[in-house]
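**Q** dropping a prediction and its sequence here:
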Amino acid sequence: MKLLSALILSIGAVIAAWQIADGLRDLKTGDRYVTVKGVAEREVEANLALWPLRFVATGDTLEQAQTTARKSRDTISAFLKLQAIEADAVELQRIDVTDTEANPYQSGNGGKRFIVNQTLMIRSQDIDKVKQAAQAMGDLVDSGVVLSGDYGASGPTYLFDDLNSIKPAMIAEATAAARDAAQQFAADAGAEVGGLRRANQGVFQILPRDQAPGITEAQQPVKTVRVVSTIQYYLK
């Protein structure tokens, strides 16, 4: 029994000594590290375009307003067909009908009682065709289609939804850039880069390629993907 107790005490002493030594090592080297950032950027093209075309039609009667709305819808469909946008990329969405006489708070509409608002949503991966159609929007206005200022008139929204395919390579690039920065710092300080102390991958950002006032990322088919990784290396 005494032998077993002595053996346990001996093992405990060895473990305690090892922990103390490890702690002293950390105390000695813990403040010798460098924090560096690695940046990776990549230019990408949008792979999905969303374009809600909302148009307005009015009439003294509901039938007149519906007839005008139908003509506008047919005109838009013909326009999109002329721009080689497939019919299955166009979806008819909500229809809102307003009777101005039924709402005492609704202001007049130049004598027109009924207002019909309707939305056609274009969802396409053919970015070039959507861009071409958006540049020819004046033809719709010339044809008598009244577009809502909140929908369609501002143009399509271009999305890039394939971020996962480029993440690994960009993280590797940012990490390599951070390592290069650490090695340069260590060389200037007369030290060497040791092991990794801490790493933060960073947040991926999708930014407009051309950054100018009033231009958003969603309006640009070509975008810049950026990530900044923050890494700490021990110095020795």
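**A** Yep, it's here.

**Q** all contacts plus neighbour counts: C-alpha atoms, from now on.
**A** OK.

**Q** how about the nearest residue to the most centrally placed residue in the chain, chain neighbours excluded?
**A** In the chain, the centroid-proximal residue (C-alpha atoms, centre = their mean) is Ile206; its distance is 5.2 Å. Spatial nearest neighbour of Ile206, excluding adjacent residues (C-alpha to C-alpha, 6 or more residues apart in numbering): Val225 at 4.6 Å.

**Q** structure two is appended below for comparative analysis:
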Amino acid sequence: MKNFRVEAIILSIGLLLLGVFIERGFSEFAGRDRSVNVKGLAEMEVPADKVTWPLVYKSLGNDLNALYEEIKRSNRTITEFLKEKGLTDKEISINAPVIVDMKAERYGNNQDSPYRYNVTTVITVTSNKVDLVRGLITEQGELLKRGIAITTGDYQYNIQYEYTGLNTIKPQMIEEATKNARQAAEKFAKDSESTLGKIRHANQGQFSISDRDPNTPHIKKVRVVTTIDYSLED
């Protein structure tokens, strides 16, 4: 009988300890599963460091040989204008002219046109001298004095501004986005009466580059959103 009582006491103590350990284990497991997911935003405005400027002009005529000579003179005049203003041969490229035979156009209203051929020529400037090129764009009317009318408004030949220095500012922006994400996580932890723990998982996110607004395409807005999981502790 005495041995039975001892065994019962030992068994009871064992079951009590087992319950304590199980409860503690569940608490620790639940604690490990507590986390907060936050996002951090970083934005920066930067000037474009590359510009592509297509200069487009039209030529009309009936004699292809005469048009060819006219286009050669016009290309030479435009190139000289650009080089006088500070651009180099490497920044100027002359595209092959596009010739439309208006008499052969079946679905156009060109049968009454006094000219048979409509030639489109494009000279493209690609340069890192963004400010210089922007100034030239405002001065292109000067070409009228030299007998060349640059056409505008064709969506195929829009001026394009780019920013190519993303790798230079990436570390700074990621640091700022991470800092902003941590501030949000700390606020959440404080409101939930918890302590912010270590980073469990982090996603840098995609960088995006867009125009600041439609009127200033030469100023770019760089944006990144990071997503971070922090553990929460009591």
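**A** Nice, I can see it. The structure presented is a predicted model; accordingly, all values stated were derived computationally and were not measured.

**Q** TM-score of the superposed pair?
**A** Once superposed, chain against chain, the TM-score is 0.77 (TM-score structural alignment, normalised by the length of structure 2); 208 aligned residues with a C-alpha RMSD of 2.6 Å.

**Q** on that earlier part again, let me know the secondary structure of the counterpart of the residue nearest to Ile206 of structure 1 in structure 2.
**A** For Val225 of structure 1, the aligned position in structure 2 is Val222, judged by TM-score structural alignment. The three-state label given to Val222 of structure 2 by DSSP: H, G, I helix; E, B strand; the rest coil is strand.

**Q** count of neighbours near Val222 of structure 2?
**A** Applying the criterion other C-alpha atoms under 10 Å, we find 21 residues in the vicinity of Val222 of structure 2.

**Q** residue contacts, it?
**A** 43-46, 207-210 (C-alpha atoms under 8 Å, 6 or more residues apart in numbering).

**Q** going through the residues you listed, which ones are buried?
**A** 43, 46, 207, 209 (16 or more other C-alpha atoms under 10 Å).

**Q** where do the helices sit along structure 2?
**A** Along structure 2, counting by DSSP state H, helices occupy 2-32, 64-84, 130-139, 166-191.

**Q** list the buried ones in the shortest one?
**A** Read it as helix 130-139 of structure 2. Under the neighbour-count criterion of 16+ other C-alpha under 10 Å, helix 130-139 of structure 2 has 130, 133, 136 buried.

**Q** looking at the contacts of Val222 of structure 2, which are in strands?
**A** Among those, the members falling in strands (DSSP state E) are 43-46, 208-210.

**Q** could you export those residues as CSV, including distance to Thr227 of structure 2?
**A** Shown next, in CSV, are those (distance: C-alpha to C-alpha, whole Å):
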residue, distance to Thr227 of structure 2
Glu43, 15
Met44, 18
Glu45, 22
Val46, 24
Ser208, 15
Ile209, 19
Ser210, 21
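
**Q** any idea which of those is closest to Ser35 of structure 2?
**A** Glu43 (26.4 Å; C-alpha to C-alpha).

**Q** mind checking what the closest one lines up with in structure 1?
**A** Checking TM-score structural alignment: Glu43 of structure 2 goes with Glu41.

**Q** roughly how far does that match sit from Asp161 of structure 1?
**A** Separation of Glu41 of structure 1 from Asp161 of structure 1 (C-alpha to C-alpha, to the nearest Å): 16 Å.

**Q** which residue sits closest to the match of Glu43 of structure 2, ignoring its sequence neighbours?
**A** Arg226 (4.5 Å).

**Q** list the contacts of Val203 of structure 1.
**A** Residues near Val203 of structure 1 by C-alpha under 8 Å, 6+ apart: 227-228.

**Q** counterpart of it in structure 2?
**A** Looks like Val203 of structure 1 aligns to Gln206 there (TM-score structural alignment).

**Q** what does Lys131 of structure 1 give?
**A** In structure 2, Lys131 of structure 1 lands on Arg134 (TM-score structural alignment).

**Q** quick one: contacts for its match?
**A** Neighbours of Arg134 of structure 2 in contact, by C-alpha under 8 Å, 6+ apart: none.

**Q** returning to what we had before: to Ile159 of structure 2, which of the helices of structure 2 lies closest?
**A** helix 130-139 (9.6 Å).

**Q** related to what we said a few turns ago, how near is the match of Val225 of structure 1 to Ala42 of structure 2?
**A** 8 Å.

**Q** same question, Ile94 of structure 2
**A** 41 Å.

**Q** now, among the buried ones among the contacts of Val222 of structure 2, which is nearest to Leu18 of structure 2?
**A** Phe207 (52.5 Å).

**Q** which residue is the nearest non-sequential neighbour of that closest one?
**A** Val224 (4.7 Å).

**Q** pull the number of nearby residues for Ser74 of structure 2.
**A** 20.

**Q** so it sits right up against Ile148, yeah?
**A** Yes - with contacts counted by C-alpha atoms under 8 Å, Ser74 of structure 2 reaches Ile148, the gap being 6.9 Å.

**Q** sorry, back to before: closest one to Gln160 of structure 2 among the helices of structure 2?
**A** Going by C-alpha to C-alpha, the one of these nearest Gln160 of structure 2 is helix 130-139, 10.6 Å.

**Q** give me whichever of the helices of structure 2 is most buried.
**A** helix 166-191 (a mean of 16; mean count of other C-alpha atoms under 10 Å).

**Q** which part of structure 1 matches that helix?
**A** Mapped onto structure 1 using TM-score structural alignment, helix 166-191 of structure 2 spans residues 163-188.

**Q** rewinding a little: can you redo the helices of structure 2 as TSV with distance to Asp154 of structure 2?
**A** Formatted as TSV, these follow (distance: least, C-alpha to C-alpha, whole Å):
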stretch	distance to Asp154 of structure 2
helix 2-32	61
helix 64-84	19
helix 130-139	15
helix 166-191	30
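
**Q** quick one: which of the ones you listed is nearest Asn109 of structure 2?
**A** helix 64-84 (21.2 Å).

**Q** output the contacting helices and strands for the closest one.
**A** If you count contacts as 3 or more C-alpha pairs under 8 Å, 6 or more residues apart in numbering; DSSP states H and E, helix 64-84 of structure 2 packs onto strand 50-61, strand 117-127.
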